[in-house]
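In: Could you look at this predicted model? Sequence included:
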Amino acid sequence: MNNKLKGWKTCFLSLAGRTMLVKSVLDSIPTYAMQCNILPQSTHSHIDRIQRNFLWGTTPDRRKLHLANWDLVTTPIKDGGLGIQKTSGKNFALLAR
């Protein structure tokens, strides 16, 4: 995931563009591993942290203010969130399938 982020510049993307990249690319990278295995909670936290930091534009040398709680961001769009899925919920849903 970090290799994908190196080419993307957060300063040139709007919040909507970063949201689409998180939903389409960063969310789909660990999907294959989550279909077969239960990932540890530390891995879920790390993946969510990567998504959260890219969404808000945080880099290793510059921290930015996160404008909304991650629980609000991960709620469905119809309920007022951005529709990004938490990796722990997605992992259990894929295993149940």
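Out: Cool, the structure landed. Computed from a prediction, not measured in an experiment: that's the story for all the values here. Residues are numbered from 1 along each chain as shown.
In: Could you use CA atoms for every contact and neighbour count after this?
Out: Will do.
In: how many other residues sit next to Lys6?
Out: 9 (other Cα atoms under 10 Å).
In: likewise Phe54?
Out: 22.
In: ok, now how distant is it from Phe92?
Out: Going from Phe54 to Phe92 by Cα to Cα, to the nearest Å gives 24 Å.
In: One more to weigh against that first structure:
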Amino acid sequence: MPKSRIRKKDDYTPPPAKKATKIDLSQGGRRWPAPVMLALFGIGLVWIVAFYISSGDFPVGSLGNWNIVVGFGFIAAGFVVSTQWK
């Protein structure tokens, strides 16, 4: 029987390396979210601490234990604002 022809496979050549994409940071990001976020975190923390220190009379006595929810609301709003930070 005749011998079949042996096909030579091409040598492996890796694909060309991709060049790194240049990121343009000259425009800058938004500047307002960081200070607003930190302010909301601080206000929420101070609200909760003031509530505990004053035994429920301060910041708003008529809210009672809902003052804790208000404090955590400020903190949650800080997390929402943090999504706008670039």
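Out: Received the coordinates, thanks. Small disclaimer: the values here were computed from a predicted structure and weren't measured.
In: Quick TM-score on the pair, please.
Out: Superposed pair, TM-score by TM-score structural alignment, normalised by the length of the second structure: 0.31. Supporting alignment: 42 aligned residues with a Cα RMSD of 3.0 Å.
In: Leaving out chain neighbours, which residue sits closest to Lys90 of the first structure?
Out: Met34 (7.9 Å; Cα to Cα, 6 or more residues apart in numbering).
In: name the helices or strands packed onto whichever helix or strand the one you found is part of?
Out: For Met34 of the first structure, the host element (DSSP states H and E) is helix 31-36. Counting contacts by 3 or more Cα pairs under 8 Å, 6 or more residues apart in numbering; DSSP states H and E, helix 31-36 of the first structure packs against helix 87-96.
In: Show me what counts as buried in the helix it packs on.
Out: For helix 87-96 of the first structure, a neighbour-count test (16 or more other Cα atoms under 10 Å) marks 87-88, 91, 94 as buried.
In: Next secondary structure after the longest helix along the second structure?
Out: In the second structure, with assignment by DSSP state H, the single longest helix is helix 33-53. Using DSSP H and E, the helix or strand that follows helix 33-53 of the second structure towards the C-terminus is helix 66-82.
In: who touches the closest residue to Gly73 of the second structure other than its chain neighbours in this structure?
Out: Ranked by Cα to Cα, 6+ apart and with sequence neighbours excluded, the top spatial neighbour of Gly73 of the second structure is Gly44, at 7.2 Å. Going by Cα atoms under 8 Å, 6 or more residues apart in numbering, Gly44 of the second structure touches 70-75.
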